[in-house]
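Q: coordinates only, sequence not included:
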């Protein structure tokens, strides 16, 4: 029983062992299959991992492509927008071009119309040219006639006349030039003007000519200087020259007027000598008259001191009249002496005219305050003048303006100056009694008194002194006045050479 039991147990164990072996074999087979499956799965995983890497790369590439295409799309959109703008711009340009074309067509039509008008104008101008050609022929004939008349006028002038171009060549002379200089006409025409100028002055002349042609105007040549010309025989002649520019089609030419002043200079020298002798006579006469006048005055004073108590009223009145006459005579002699001395020891000084006037006003302060006069002095130039004499000139004019004043009226004096050409024009104006036009020249004569009333004292020499001082400066003096309203004394003073 036990054996059977053991056998059964052995069978069972054997079956279990067989079953387990089968199971092991089965599991081994399954394990092999599982390993194969696992190997296959690993291969699949590796394959899928590789595919995933490829897919990722593809995805990255696609993303890059998308980015690139997005950028291209942006560029394409911008390009499209630009093209649209270009289309709009070209459309606008096309509109403008159409308008321009329309305008050009209008211009063509207008120009065509203008061309028609121009053709008509051209026809008219041709007719005018023919007309003017005829007029030009007539004008040329008139010009030749005028030139001939000009030559006749030049020939008839009593002065020597030379016509010179801008380079100094002589183009025309009259017969007075031949007489004055001793040349034949053909010896001068076409020659330089320097042929008539002394050798010592010849080098300076081209410079003077250039200066004149820069500002050509009618004027005297060499103002304030002695001018000399040269004759054919070598002799020099003192001349006065006037320059007159003339505009022509060929440029400016100058008509030179030459006057021989040799005889005049001789007469002026004689006159100067006689004037000097006359001044010396006036000085000596006035000086010598002082002595007997002083004697009379002294005796009258002694007589008055010793015998005044013995005289009646009439005798005293006569004595006073004699004394007054003696004083007036003394003043006249002193004024005559001053007049004769005027210009002696003269000295040109570069002086400020306003300072001179202010000094005169300071010297006249007593008179100015007494009469309550006002003096308004404008800006004044600084000039080369005879300083002392100019001071006397202003003193005389200011004193006269204060002296010859209307009753119960304060003297108002204005002193002005302005430049006129190469000279300075001064004026001294007042609101006094005025002067009648008939006396405008007379007031400058010596010992001329228009006011005989005792209300206006004077000796009639003040304005004569003024005239002499102005003429000493190579100037002129004149008066503008209205009776009862006042007077203005005008005078010119050039800037003298030192």
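A: Yep, it's here. The shown structure was predicted, so the numbers you read here are calculated from the model rather than taken from an experiment.

Q: When you work out contacts or count neighbours from here on, use the C-alpha atoms and nothing else.
A: Will do.

Q: dump the residue contacts of residue 43.
A: Contacts were defined as Cα atoms under 8 Å, 6 or more residues apart in numbering; by that measure residue 43 touches no other residue.

Q: Distance of it relative to residue 37?
A: In this structure, residue 43 and residue 37 are separated by 10 Å, where distance is defined by Cα to Cα, to the nearest Å.

Q: repeat for residue 257
A: The separation that residue 257 has from residue 37, given Cα to Cα, amounts to 145 Å.

Q: what about the two, which has more around it?
A: Relative neighbour count places residue 257 above the other of residue 257 and residue 37, with 21 against 14, counting by other Cα atoms under 10 Å.

Q: Where do the helices of this protein begin and end?
A: 2-156, 175-181, 185-188, 199-202, 205-214, 262-307, 313-341, 353-363, 365-371, 387-403, 462-472 (DSSP state H).

Q: between those, which one is nearest to residue 224?
A: Nearest to residue 224 among these is helix 462-472; the distance by Cα to Cα comes to 12.9 Å.

Q: contacting residues for the closest residue in space to residue 393 that isn't next to it in sequence?
A: Leaving out its chain neighbours, the residue that sits closest to residue 393 by Cα to Cα, 6 or more residues apart in numbering is residue 466, at 5.2 Å. Taking Cα under 8 Å, 6+ apart as the criterion, residue 466 is in contact with 392, 393, 396, 397, 444.

Q: From residue 82, how far out is the closest residue to the last one other than its chain neighbours?
A: Just to be clear, that refers to residue 444. Of all residues beyond its chain neighbours, the one nearest residue 444 is residue 464 (4.7 Å), with distances taken as Cα to Cα, 6+ apart. Noted for residue 464: a distance of 100 Å to residue 82, by Cα to Cα.

Q: do residue 484 as well
A: As for residue 484, its distance to residue 82 is 95 Å (criterion: Cα to Cα).

Q: Then residue 108?
A: Summarising the geometry, the distance separating residue 108 from residue 82, computed by Cα to Cα, is 37 Å.

Q: Second structure for comparison follows:
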């Protein structure tokens, strides 16, 4: 590194307030003047105390010898050929500190051959930053690879070596293509050239699956982020590589589970409805045959009651099939977003839930409009409000509906002063066909349906069995800001 310095005839004036240390020295190394920054670097209280001292004594023995050689070579050259010369040294300050400095020896413009300017710049912070970066580069639990403009690997960390099964020394200097399946390599050469022409921080091949090639020949899914790597020489680029094998497996397993559940529900709908309807028809025919044989109204009351019970149970089975279908469909995310006023949404859900006049309702909404699918969010709130009335345990009570913003979520709260939920049952109430209150109507699908619908849209619902009002408190965390993996599905 060379610094072109131009010193005015009055050389001390412009250097007095310079942001780096500066001193004027004789060819013998004697200091004739120094500024305040120089004194601070050397831990001296006053720059005047440096005058007539020998510059070499501020360095260790080996560095001092190197600096003497710099002086000899510098002052031996004709003054017209004395270019600034920079090297790094360790300064031995008075207080015992050992800052690493960048020392530049430069000529004094317009003067004779006997003096030079020495500039001192503390590089300790730069070195510390470099060490921290190196430590982070090596220990980050993601693969990191630095690539030059020709697509060759300039640097790689241990995680990348582990991901791809190659020792670091076998990767450095090799084409980045070695980490890609053969079928992608030709296209990748052009992609590297295009990125070099207009580098920007971005995800690589957004919307497409990327595959890496392990040393064993096995391919595995990866996620890659690209960014420019600052370098004073040739341009470099850094890729951050994440092995997403486990995530892909989980996504595939979830997709298969959802597909199997949907398939099962449709099969159940078709295969169970027919025999149920057949049973219902048989019951009707038997009842008509008995009425015809014995006379209208001649059946004992107990027999009539049992016929009614059979009919009711058949109807309940059909309703359960419908609910099962609704539960399966609840796992499908609605991609149509609408701008929603949260207070208007709460009022709409309250109206649809049909709250009795005997219940006092408090609404406390603090939040801005949000972008979300309206139907699933409205349905979820309506179900929770209706649930608060149905399982309250009394004919009158108090319900509080609130909304606040926290992080990337809008949090809706529905709480009541009813009988609450027994300890240990907080998760059980969300299970399919579990009835929270045996004495109430319903088949135990509502809360399971609600949770599945909320989860499908990137949110979550939790419950506190005995909340601030004494009864159950449900909290719905609905995302105001979608994460990339949710948004890109």
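A: Noted; the coordinates are in hand. Note that the coordinates shown come from a computational prediction; the quantities given were computed from them, not determined experimentally.

Q: hmm, back to that, counterpart of the residue nearest to residue 444 of the first structure in the second structure?
A: Residue-level alignment of residue 464 of the first structure against the second structure, with TM-score structural alignment as criterion, gives residue 448.

Q: my read: its match touches residue 428, true?
A: No. In terms of Cα atoms under 8 Å, residue 448 of the second structure does not count as a neighbour of residue 428; the distance is 9.6 Å.

Q: Settle it for me: which of these two has more neighbours?
A: With neighbours defined as other Cα under 10 Å, residue 448 of the second structure and residue 428 compare such that residue 448 has more, 18 against 12.

Q: In contact with the more buried one, which residues are there?
A: Residues touching residue 448 of the second structure, when contacts are defined by Cα under 8 Å, 6+ apart, comprise 327, 429, 430, 431, 432, 433.

Q: which one among the residues you listed gets closest to residue 457 of the second structure?
A: For residue 457 of the second structure, the closest of the contacts of residue 448 of the second structure turns out to be residue 327, at 14.3 Å, with distances computed as Cα to Cα.

Q: Contact partners for the alignment partner in the first structure of the closest one?
A: Under the alignment defined by TM-score structural alignment, residue 327 of the second structure is paired with residue 339 of the first structure. With contacts defined as Cα under 8 Å, 6+ apart, residue 339 of the first structure is in contact with 461, 465.

Q: Residue 339 of the first structure and residue 404 of the first structure: what is the separation?
A: Remark: distance between residue 339 of the first structure and residue 404 of the first structure (Cα to Cα) = 21 Å.

Q: so residue 391 of the first structure touches residue 356, yeah?
A: Yes. Taking Cα under 8 Å as the contact criterion, residue 391 of the first structure and residue 356 are neighbours in contact, 5.9 Å apart.

Q: rewinding a little: mind putting the contacts of residue 448 of the second structure in JSON lines, distance to residue 45 of the second structure included?
A: As requested, the contacts of residue 448 of the second structure are arranged in JSON lines below (distance: Cα to Cα, whole Å):
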{"residue": "327", "distance to residue 45 of the second structure": "78"}
{"residue": "429", "distance to residue 45 of the second structure": "74"}
{"residue": "430", "distance to residue 45 of the second structure": "73"}
{"residue": "431", "distance to residue 45 of the second structure": "75"}
{"residue": "432", "distance to residue 45 of the second structure": "78"}
{"residue": "433", "distance to residue 45 of the second structure": "81"}
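
Q: Drop anything exposed from those.
A: Under a neighbour-count criterion of 16 or more other Cα atoms under 10 Å, the subset of the contacts of residue 448 of the second structure counted as buried comprises 327, 429, 430, 431, 432, 433.

Q: Mind telling me what the fourth one corresponds to in the first structure?
A: This points to residue 431 of the second structure. Taking TM-score structural alignment as the alignment basis, one finds that residue 431 of the second structure is matched in the first structure by residue 445.

Q: so how far is residue 480 of the first structure from that match?
A: For residue 445 of the first structure, the distance to residue 480 of the first structure equals 17 Å [Cα to Cα].

Q: next one: residue 242 of the first structure
A: Per Cα to Cα, residue 242 of the first structure is found 31 Å from residue 480 of the first structure.

Q: quick one on the thing from earlier: quick one, what contacts the match of residue 431 of the second structure?
A: Residues in contact with residue 445 of the first structure (Cα under 8 Å, 6+ apart) are 460, 461, 463, 464.

Q: Roughly how far does residue 227 of the first structure sit from residue 198 of the first structure?
A: Residue 227 of the first structure sits 10 Å away from residue 198 of the first structure, taking Cα to Cα as the criterion.

Q: do the same with residue 123 of the first structure
A: As defined by Cα to Cα, residue 123 of the first structure lies at a distance of 61 Å from residue 198 of the first structure.

Q: more crowded one of the two?
A: residue 198 (18 against 12).

Q: Could I get the contacting residues of the more buried one?
A: Contact analysis of residue 198 of the first structure by Cα under 8 Å, 6+ apart lists 228, 229, 230, 236.

Q: Tell me how many other residues crowd the aligned partner of residue 389 of the first structure in the second structure.
A: Alignment of residue 389 of the first structure against the second structure is given by TM-score structural alignment, with residue 376 as its counterpart. Residue 376 of the second structure has 18 neighbouring residues, counting by other Cα under 10 Å.
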